[in-house]
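S.K.: With the input below, show me the fold.
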Amino acid sequence: MNVRRRSAAALAAIAVIGAAAPAVAADPSPSPPVLAEPDRTAGLYGTSDPTYDGVWRQSLALLAQDAVGAEPPARAVRWLTGQQCADGAFAPFRADTAEPCDARTAVDTNSTAAAVQALAALGGHDAATGKALTWLKSVQNEDGGWGYTPGGPSDANSTSVVIGALTAAGEKPERVTEGGKSPYDALLALALPCGGDGEGAFAFQPDGKGELSANADATAAGVLGALGKGLVTGPGKAAEAECAGSGEPTRREAAAGGAAYLARAVATTGHLTSALAGAADRPDYGNTADAVVALAAQGGAERAAKPLRWLEENAATWAERSGPAAWAQLILAAHATGTDPRDFGGTDLVARLRATGPGAPAVSATITATAASADDEKKKDDDGDGGFGVWWSVGVCLVAGIGIGFLLSGRTRKQP
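M.R.: From the prediction side, this is the model:
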């Protein structure tokens, strides 16, 4: 979850008093601010402003490297653990970790759950993950799920990433209950029934009338959540029935229905799409990578073959432009399908990710020039991608004006 969510990442949802608001961009290609070198060498991956995605981006970078046997630098791990509040929660970014968290610290479930998954995978951080899980349980909603902010209405993406955190830490999500409801109860309540538009998909949240609308990003997250899996997963077994039929679906039936929806969504072009208001549909790279992970986890690598091939052929320029979380998403997609991340359409994803991290040598002039040239050629065609490019910058500007933002992976955008 999304990351993925943000995935996972980009503008997922803008959470303001529990409501989601879509973003509209006047300029499709703003440049993110750049951190000063001392901040970067303190351990953070990437050089763009971490205000709204620092912990998420760092967690994905650490997870992706661990998944393929590449040991992250110790100071990158220290950066992440240093972001934790005393009560166990994580905010997207704390500029001054010497200052204790208080009521003004914008902690959230997604940053916290992603950090748990990363630290659990690395091992040796039981105290940190234990405190984080205690906090997550303390903000569980009565329907069994989680919203992005404590007390916000449950959504498929947040609930799924917390399920992944519980599983990563060795807990059984079905035993984590509130009001007699488990996370799976909340998640399955967001699965669309068979028949009609979007059958088998997951909704992000019910709309104002309590109705559910299919959302591809929420579906990718929901498939993993229903399977009890986290952001890192390998190929699953052959797909089951595509829809559960009448009545409430089981977890595995809901996962199968969600995967079938994603398979239909990518069947023609090989990718998911998103659009800025009033603009033509654009390829959504980040959510396509999330869909690859979900399809492979539910139905095996073969089911994800078409969108994986599309990513191999098209996603390197997007990731170069978008940063470490994008490289991590591609690594996780490769890992989920058993594909070599060090030769992903001719690109070494692991080297590219590590080049964005602390202590890494500068990316070679050849790589930089090649990426810049490719970027110039494709900018008008696909700059509205689903990762941490346009939507991330749009979200930063919008959130600066209206309050707390949920900027992980495109959850309020138009979906196929």
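S.K.: Every contact and neighbour count from this point should use C-alpha atoms.
M.R.: Fine.
S.K.: Surely residue 237 touches residue 302?
M.R.: No: in this structure residue 237 lies outside contact range of residue 302 using C-alpha atoms under 8 Å: 10.2 Å.
S.K.: now the strands for this structure?
M.R.: Ranges of strands within the chain are 15-16, 19-20, 272-274, 282-284, based on DSSP state E.
S.K.: so how far is residue 322 from residue 316?
M.R.: Per C-alpha to C-alpha, to the nearest Å, residue 316 is found 10 Å from residue 322.
S.K.: dump the residue contacts of the residue nearest to residue 75 when sequence neighbours are not counted.
M.R.: Nearest residue to residue 75, sequence neighbours excluded (C-alpha to C-alpha, 6 or more residues apart in numbering): residue 43, at 5.0 Å. Residue 43 makes contacts with 75-79, 357-358, as judged by C-alpha atoms under 8 Å, 6 or more residues apart in numbering.
S.K.: try 10 Å this time
M.R.: 58, 73-80, 357-359 (C-alpha atoms under 10 Å, 6 or more residues apart in numbering).
S.K.: List only buried entries from those residues.
M.R.: 58, 75-77, 79-80, 357-359 (16 or more other C-alpha atoms under 10 Å).
S.K.: What about these, which are in helices?
M.R.: Secondary structure from DSSP state H places 58, 75-77, 79-80 of the buried ones among the contacts of residue 43 in helices.
S.K.: With respect to residue 371, which of those residues is nearest?
M.R.: Of all those, residue 371 sits closest to residue 58, with 22.8 Å by C-alpha to C-alpha.
S.K.: I'd like the distance between the closest one and residue 358.
M.R.: Noted for residue 58: a distance of 11 Å to residue 358, by C-alpha to C-alpha.
S.K.: Need the residues touching each of those two.
M.R.: Here residue 58 and residue 358 have 43-46, 76 as joint contacts, going by C-alpha under 10 Å, 6+ apart.
S.K.: Export the residues you listed as a markdown table, with columns for distance to residue 116.
M.R.: A markdown table is the format used below for the shared contacts of residue 58 and residue 358 (distance: C-alpha to C-alpha, whole Å):
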| residue | distance to residue 116 |
| --- | --- |
| 43 | 18 |
| 44 | 17 |
| 45 | 17 |
| 46 | 20 |
| 76 | 15 |
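S.K.: circling back: any shared contact partners between residue 237 and residue 302?
M.R.: Here residue 237 and residue 302 have residue 296 as joint contacts, going by C-alpha under 10 Å, 6+ apart.
S.K.: hmm, back to that, quickly name whichever of the contacts of residue 43 is closest to residue 395.
M.R.: Among the contacts of residue 43, and counting by C-alpha to C-alpha, the member closest to residue 395 is residue 58, at 18.8 Å.
S.K.: For that closest one, give me its contacts.
M.R.: By C-alpha under 10 Å, 6+ apart, the contact list for residue 58 reads 43-46, 50, 64, 76-77, 79-80, 92, 111, 114-115, 118, 324-325, 328, 357.
S.K.: Could you rerun that using 8 Å?
M.R.: Contacts of residue 58 (C-alpha under 8 Å, 6+ apart): 44-45, 76, 80, 325.
S.K.: run this one through as well so I can compare:
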Amino acid sequence: MTTIRRSAIALAASAVLGLAVVPATAQSAVAAPSPKPSPSAALPSGLYGQGDPTYDGVWRQSLALLAQDTVGVVPAKKAVDWLTGQQCADGGFPSYRAEATKACDAKLPLDTNASAAAVQALAALGGRDDAVDKTVGWLKSVQNKDGGWGYNPGGASDANSTSIVIGALAAAGATPAEVTSKDGKSPYDALLTFAKPCGGKDGGAFVYQVASPGIVADSTAAAVLGAHGKGLVVNAAKKDTKGTVCEKATTIEGAAHNGAAYLAKGLAKSGHFDTPPMPGAKDTAPKPDFGNTADAVVTLTAQGLTEQVDQPLAWLEKNSAAWAKENGPAAYAQLIFAAHAAGVDPKSFGGQNLVTALNSTGPAPKESSPTSAAASSDEKKGETSQSSSTVWWIVGVVFVASIGAGFLISGRKKRN
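M.R.: Next up is the predicted model:
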């Protein structure tokens, strides 16, 4: 999921709910007021990043902690406590709440993406089973009839949200295929509805929503991971011998192959994806999409298309330093996930130490743990995981929603 777009997506999603301007594709959603940015407020000492956390506080914290765990760094206790303290009584997480000592406001929109990312981080860190179980229970309770999830409860299912929830379910030890709606639909049933057939525009890709395609490389990167039951952290899978040929698919496995083939072909020319300009932007030139390119590296590795990873990985090593510095913890985390998936040392990534850079954006972590995910990476090899960056994972989510709703989002604030 692409981090850079998370602010725009969350903002758009909240705006859609708050203004009751819901795209025709959305299910009837409970109106909720948009959270108000508070860039002047003092940031919590346990939070990673210096930008306004209104739309991505829980998201970037979760990615930061998960990335630290992935490379063998034990996060600071207050950083983990801050994340668990964002959880509401029913188990759901909002994008951010400033007054965590008070009960969650009933009008505060809960965020399935932030909740799912928090589950992945807390499950990886261990010792917080109660919090994980409570959030998983909440996610199950807001599953849509089609088997998927929307950005906020009550919203229409989308590929990005459904995929990151699948990753959370798997991280918590559940079997995603067995988590079904009242209509008997699984998350994979929902994902298949977003898969495009081969041939024609974006053949083989996964759209964000059927009526709101969005930037399909973003939703495709998320959906392929979800199709494999994977979260944000992955290890290389067995080689996909089908290569990049798109074939007629009626199963989620076939759709995942086609989605990965779409990504590989999209990266073949330049080694990276581009982000089109926001509606109404003065600068109409596309910009490199670092976050989505990093996500694609993870996705291709999970699919077993490791040969197609070399070019985008090299491009990221050469060009991502300024982007990561500008966008902060979530951006560094995405690059760490990409490096980990590809078997590259994140401490020597194109001349930058991603681990040191990530650690510097928040409270100093504890010493590295010898039993961490990084320390056991050898055992895991061969097993089948507003800002201008990517979540999963997101256009993902609301850049698309804003287009579907017919309104423009401008003046996005960059986040760190």
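S.K.: Which of the contacts of residue 43 of structure 1 sits closest to residue 195 of structure 1?
M.R.: Out of the contacts of residue 43 of structure 1, the member with the shortest distance to residue 195 of structure 1 (by C-alpha to C-alpha) is residue 58, at 40.2 Å.
S.K.: what's the closest of the contacts of residue 43 of structure 1 to residue 218 of structure 1?
M.R.: Proximity of the contacts of residue 43 of structure 1 to residue 218 of structure 1 (C-alpha to C-alpha) peaks at residue 58, which lies at 21.7 Å.
S.K.: one step back: please tabulate the ones in helices among the buried ones among the contacts of residue 43 of structure 1 in TSV, including the columns distance to residue 339 of structure 1.
M.R.: What follows is these, written out as TSV (distance: C-alpha to C-alpha, whole Å):
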residue	distance to residue 339 of structure 1
58	23
75	29
76	26
77	26
79	30
80	28
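S.K.: Determine which two of the residues you listed are furthest apart.
M.R.: 58 and 75 (11.4 Å).
S.K.: tell me which residues in the longest helix seen in structure 2 are buried?
M.R.: Selection of the longest helix in structure 2 by residue count, based on DSSP H, yields helix 252-268. Across helix 252-268 of structure 2, burial judged by 16+ other C-alpha under 10 Å covers 252-264, 266-267.
S.K.: ditto for stretch 7-21 of structure 2
M.R.: Neighbour-count burial for stretch 7-21 of structure 2 flags 7-18, 21 (criterion: 16+ other C-alpha under 10 Å).
S.K.: picking up where we left off before, farthest-separated two in the buried residues of helix 252-268 of structure 2?
M.R.: 252 and 267 (22.6 Å).
S.K.: Do I have it right that residue 298 of structure 1 meets residue 234?
M.R.: No: look at residue 298 of structure 1 against residue 234 with C-alpha under 8 Å: they stay out of range, at 9.5 Å.
S.K.: Comparing the two, which residue is more hemmed in?
M.R.: Legend: neighbour count by other C-alpha atoms under 10 Å for residue 298 of structure 1 and residue 234, higher for residue 298 (29 against 21).
S.K.: which residue packs closest to that one, ignoring adjacent ones?
M.R.: Distances taken as C-alpha to C-alpha, 6+ apart place residue 236 nearest to residue 298 of structure 1, at 5.2 Å, with adjacent residues excluded.
S.K.: Near that neighbour, how many other residues are there?
M.R.: Residue 236 of structure 1, neighbours per other C-alpha under 10 Å, totals 18.
S.K.: Who are the contact partners of it?
M.R.: Counted by C-alpha under 8 Å, 6+ apart, residue 236 of structure 1 has contacts 296-301.
S.K.: Tell me which stretches of the stretch 201-350 of structure 1 form helices.
M.R.: With DSSP state H, counting those that start in this stretch as the criterion, the stretch 201-350 of structure 1 has helices at 216-226, 251-266, 285-299, 305-322, 324-337, 349-354.
S.K.: Of the ones you listed, which is nearest residue 192 of structure 1?
M.R.: With respect to residue 192 of structure 1, and counting by C-alpha to C-alpha, the nearest of those is helix 251-266 at 8.7 Å.
S.K.: Please tell me how far the closest one is from the chain's geometric centre.
M.R.: 18 Å (C-alpha atoms, centre = their mean, to the nearest Å).
S.K.: what helices or strands is it leaning on?
M.R.: Contacts defined by 3 or more C-alpha pairs under 8 Å, 6 or more residues apart in numbering; DSSP states H and E place helix 251-266 of structure 1 against helix 183-188, helix 216-226, helix 285-299.
S.K.: okay, the angle between that helix and helix 305-322?
M.R.: Calculated by axes from the mean of the first three to the mean of the last three C-alpha atoms, to 10 degrees, helix 251-266 of structure 1 forms an angle of 70 degrees with helix 305-322.
S.K.: For helix 251-266 of structure 1, grab the matching residue range in structure 2.
M.R.: Counting by TM-score structural alignment, helix 251-266 of structure 1 pairs with residues 252-267 of structure 2.
S.K.: Quick check: the most far-flung residue of structure 1 relative to its centre vs residue 199 of structure 1, distance?
M.R.: Residue farthest from the centre of structure 1, counting by C-alpha atoms, centre = their mean, is residue 246 at 31.0 Å. The spacing between residue 246 of structure 1 and residue 199 of structure 1, counted by C-alpha to C-alpha, is 12 Å.
S.K.: Then residue 48 of structure 1?
M.R.: Taken as C-alpha to C-alpha, the span from residue 48 of structure 1 to residue 199 of structure 1 is 38 Å.
S.K.: And for residue 281 of structure 1?
M.R.: On the measure of C-alpha to C-alpha, residue 281 of structure 1 and residue 199 of structure 1 end up 22 Å apart.
S.K.: Residue 17 of structure 1 now?
M.R.: 30 Å.
S.K.: got it, and residue 386 of structure 1?
M.R.: Distance, residue 386 of structure 1 to residue 199 of structure 1, using C-alpha to C-alpha: 23 Å.
S.K.: more neighbours, the two?
M.R.: Legend: neighbour count by other C-alpha under 10 Å for residue 386 of structure 1 and residue 199, higher for residue 386 (37 against 20).
S.K.: can you tell me which residues contact the residue nearest to the more buried one when sequence neighbours are not counted?
M.R.: In space, residue 386 of structure 1 comes closest to residue 284 once its chain neighbours are excluded; the distance is 4.1 Å by C-alpha to C-alpha, 6+ apart. Taking C-alpha under 8 Å, 6+ apart, we find residue 284 of structure 1 in contact with 271-274, 384-387.
S.K.: tell me the contacts of the residue nearest to residue 230 of structure 1 when sequence neighbours are not counted?
M.R.: Excluding the flanking residues, the one nearest residue 230 of structure 1 by C-alpha to C-alpha, 6+ apart is residue 164, at 3.7 Å. Neighbour list for residue 164 of structure 1: 113, 117, 224-225, 228-231 [criterion: C-alpha under 8 Å, 6+ apart].
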